[in-house]
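Asker: Give me coordinates for this.
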Amino acid sequence: MGTAEHYHPHLRIIIDGSDVPVAPNIGVDPATGAMSALHTHEGDGTIHIEADTQGEVFTLGQLFLQWGVKLTPHQIGGVRAKPGDMVEVTSNSGVVAGDPMDLPLTPEQEIVLTLD
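Answerer: Predicted coordinates for the structure are as follows:
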């Protein structure tokens, strides 16, 4: 965890019309309290980026890997899209195509993942 760059994207997950909380303390070692550069504190969807160097790129996939929750264009956790459907990804209200794992995180970004 560093102080060269510090910003807070926000993640909202909606499955079948209901909000799914983002877990608190992703990227935080429960034994020592040590935090990775990408972590959460509360379960409110705020992602904390506290990097040692400026310009380091962090992705939504890194958060999901630390969380231990599967994220693909067709799945969030254990919930799969219906045949022919995909996870809808928006960033600052704009639709994002491709693999949601590759989405770069940016300051004050609002990310919404929707799976109906």
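Asker: Going by C-alpha atoms from here, please, whenever you check contacts or count neighbours.
Answerer: Fine.
Asker: where do the helices sit along this structure?
Answerer: Per DSSP state H, the chain carries helices over the ranges 60-67.
Asker: let's see this one next to it:
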Amino acid sequence: MNLRFSTVVTLAAIAGLTGCAADQEQALPDARTVVVLPTPDATSQPPWQTPGDVLAHAKAAGLDLGPMGTAEHYHPSLRIVIDGNQVPVPANIGVDPATGAMSAVHTHEGDGTIHIEADSVGEQFTLGQLFTQWGVALSSQQIGGVQADADSEVEVTSNGVKFAGDPADLVLEPDQEIVLSVN
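Answerer: Below is the predicted model of the structure:
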């Protein structure tokens, strides 16, 4: 079983069954549903595609799916450069193609524009939430399966200023230009 994708397991306790007579009604205790959330992929190389199980990835990022929020609406942009080559950020990260439901952090186009469309004012969202929904690991040492050299880190700039720390913690802001690079 591949745990990168959401697996729903239904557990039912068998204890407590009453009688076995064919004419006697039997009742099972309430079933419990356990959702195993996907883990971002830390092994694959770019380009990375949009994952199939949008709801599970949104939940793993601490987000939910619903109609587009209108209380907060802004657009940071993301550019990823690996060994001098730009890596595309795909369309529809955080968007369920079957229903059109989306998380507050998502993409529509494949141009690196991140859409923040939240239903309440003042919520903060991070770059890590986008990457978790994308299913791609992000840390100061790697993007997906691309590792920084032992003596370097993933370079992160926000509006041209170097960001120190874990890139997943970078808070998304209006009109922000984010560049991630690994050489």
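Asker: Please state their TM-score.
Answerer: Superposed pair, TM-score by TM-score structural alignment, normalised by the length of the first structure: 0.98. Supporting alignment: 116 aligned residues with a CA RMSD of 0.6 Å.
Asker: Tell me, how many residues neighbour Val156 of the second structure?
Answerer: Neighbours of Val156 of the second structure under the rule other CA atoms under 10 Å: 22.
Asker: Per the alignment, name the residue of the first structure opposite it.
Answerer: In the first structure, the residue paired with Val156 of the second structure is Val89, using TM-score structural alignment.
Asker: okay, which residue is most central for the second structure?
Answerer: Central residue check for the second structure by CA atoms, centre = their mean: the C-alpha nearest the mean position is that of Gln133, 1.4 Å away.
Asker: roughly how far apart are that one and Ala168 of the second structure?
Answerer: Gln133 of the second structure is 12 Å from Ala168 of the second structure, where distance means CA to CA, to the nearest Å.
Asker: Contact partners for the alignment partner in the second structure of Leu60 of the first structure?
Answerer: Here Leu60 of the first structure is matched to Leu127 in the second structure, going by TM-score structural alignment. Leu127 of the second structure makes contact with 167-172 under the criterion CA atoms under 8 Å, 6 or more residues apart in numbering.
Asker: tell me the contacts of the aligned residue in the second structure for Pro107 of the first structure?
Answerer: Matched by TM-score structural alignment, Pro107 of the first structure corresponds to Pro174 in the second structure. Pro174 of the second structure is in contact with 74-76, counting by CA under 8 Å, 6+ apart.
Asker: How about Met35 of the first structure?
Answerer: If you count contacts by CA under 8 Å, 6+ apart, Met35 of the first structure has them with 1, 27-29.
Asker: Tell me how far the residue lying closest to it once chain neighbours are set aside lies from Leu63 of the first structure.
Answerer: Spatial nearest neighbour of Met35 of the first structure, chain neighbours left out: Val28 (4.4 Å); criterion: CA to CA, 6 or more residues apart in numbering. Note on Val28 of the first structure: its distance to Leu63 of the first structure, by CA to CA, is 12 Å.
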